[in-house]
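**Student:** Turn this into a model:
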Amino acid sequence: MKTINWSTDYLPGKTDNFVSNEVITSGVEIEDIWNNLVDTSKWEKYYDNATNIDLNDKEDTKLHFAETFHFDTFGFPIDAQVMELVAPDDGEVARLAWHGWQNGDSETQFDVYHAFLIEKLTDGRIRLLTQESQVGKPAAKLSKQEPNPMLNGHQKWLDGLVKYTKNNMEKM
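**Tutor:** Reported below is the predicted structural model:
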């Protein structure tokens, strides 16, 4: 299995909160999943926890490498920058990752590294993995909540992405 490219600052097990979610599905094309993930205009159609999405590059609604953007999620206003963007070309594992942050004082400062991997498996299956590592007091508070809102929220993101993609394939 492929893994996330973590920097030392966000290494799972060394941060205040970490979640990992995965879906393995079939009946979809990896390119369709990828396009629905990198096109931020589609996020609110399948994931109700990402709102007020605003890309700095107004030419289109797709994320680009090194692009900065803003969105609200889990009650936090997040500024972010795309750190990794690899399309699923030539059998490559698709990769999307961003560093996100909420500026503030020692009580409210919040930093995250959120990454997605999408890979083709045998027998027409697709694996979607998302992991997020978080640093800061808000992250530590989230990690103690039961059920864990990050774990459940990110599972909704993956499940919604798969469902949205499948529903739109059927309409073609």
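**Student:** all contacts plus neighbour counts: C-alpha atoms, from now on.
**Tutor:** Will do.
**Student:** What residues sit buried inside the longest helix seen in the chain?
**Tutor:** When the chain is parsed with DSSP state H, its longest helix is helix 149-170. Buried residues in helix 149-170, counted by 16 or more other Cα atoms under 10 Å: 150-151, 153-162, 164-166.
**Student:** from those residues, which single one is nearest Thr25?
**Tutor:** Val162 (7.8 Å; Cα to Cα).
**Student:** can you map out the helices along this structure?
**Tutor:** 30-38, 43-46, 137-144, 149-170.
**Student:** Those helices into JSON lines, with extra columns for distance to Thr8?
**Tutor:** Formatted as JSON lines, the helices of the chain follow (distance: least, Cα to Cα, whole Å):
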{"stretch": "helix 30-38", "distance to Thr8": "25"}
{"stretch": "helix 43-46", "distance to Thr8": "29"}
{"stretch": "helix 137-144", "distance to Thr8": "17"}
{"stretch": "helix 149-170", "distance to Thr8": "21"}
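**Student:** another one to check against the first:
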Amino acid sequence: MNAILWPEAYTPGTTENFASNEVIVAGLTVADIWPLLATPSQWPTYYANSANVRFHDGKGPELADSDRFYFETFGFPVEAQCTEYVAPAAGQPGRVAWHGWAGEQGADNRLDVLHAWLVEDLDGGRVRILTQEVQKGKPAQQLHDTKPNPMINGHQDWLDGLVAAARKARQP
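**Tutor:** Modelled structure (predicted):
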């Protein structure tokens, strides 16, 4: 199976917080999942912890490399920029990642994240969806120290909602 590609400054284990969630489900394909993930305006329709998505500079509605966008999640107003966008193709997983930030650079409330997704078809009519996020800053440390971990639980809700929305879209 494939893995997330991390820039050196965001290598898991070198930041204040890291969350990793994955599902493998039968009966869905990358083609079912990708449009729901790659179009941020769809996120609030299946993930309650996402709101007020908008693109900057007339971009969108689908993500593309270097696109700037905004959304709210976990109580943070997040400015973001797409750092990787590789649409799925035969034998190639879909990859999307963004750098997101909240707060002024250098401030105690500054949060920097890199959130990455990998979606790939597996044999037997299965799809694998992997989402991982690394976080830097004091808010990231607070999230890391909170039990249960809100990032792990929140991202699991995102995955579960994504799968449910894809299944619903397949229904006749």
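**Student:** right, and the pair among the buried residues of helix 149-170 of structure 1 with maximum separation?
**Tutor:** Farthest apart among the buried residues of helix 149-170 of structure 1 by Cα to Cα are Met150 and Lys166. That separation is 24.3 Å.
**Student:** Output the contacting helices and strands for the longest helix of structure 1.
**Tutor:** strand 17-26, helix 30-38, helix 43-46, strand 125-135 (3 or more Cα pairs under 8 Å, 6 or more residues apart in numbering; DSSP states H and E).
**Student:** Next, the mean deviation of the shortest one compared to structure 2.
**Tutor:** Read it as helix 43-46 of structure 1. Compared with structure 2 after fitting, helix 43-46 of structure 1 deviates on average by 0.6 Å (mean Cα distance after the TM-score superposition for structure 1).
**Student:** Could you list the residues in contact with that helix?
**Tutor:** The contact list for helix 43-46 of structure 1, computed with Cα atoms under 8 Å, 6 or more residues apart in numbering, reads 36-37, 50-51, 157, 160-161, 163-164.
**Student:** Let's have these in a markdown table, adding distance to Val93 of structure 1.
**Tutor:** A markdown table is the format used below for these (distance: Cα to Cα, whole Å):
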| residue | distance to Val93 of structure 1 |
| --- | --- |
| Asn36 | 16 |
| Leu37 | 14 |
| Ala50 | 24 |
| Thr51 | 27 |
| Trp157 | 19 |
| Gly160 | 21 |
| Leu161 | 17 |
| Lys163 | 21 |
| Tyr164 | 21 |
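**Student:** quick check, nearest of those to Glu119 of structure 1?
**Tutor:** Leu37 (13.4 Å).
**Student:** That closest one and Leu161 touch, don't they?
**Tutor:** Yes: the pair Leu37 of structure 1 / Leu161 is scored as a contact, 7.2 Å apart, by Cα atoms under 8 Å.
**Student:** if we can go back for a sec, ok, which pair from the contacts of helix 43-46 of structure 1 is furthest apart?
**Tutor:** The most widely separated members of these, counting by Cα to Cα, are Thr51 and Lys163 (19.1 Å).
**Student:** Tell me which of the helices and strands packed on helix 149-170 of structure 1 is the most buried.
**Tutor:** Burial of those is given as mean neighbour count (mean count of other Cα atoms under 10 Å); strand 125-135 ranks first at a mean of 22.
**Student:** Give me the angle between that strand and strand 17-26.
**Tutor:** Between strand 125-135 of structure 1 and strand 17-26, the angle comes out at 170 degrees (axes from the mean of the first three to the mean of the last three Cα atoms, to 10 degrees).
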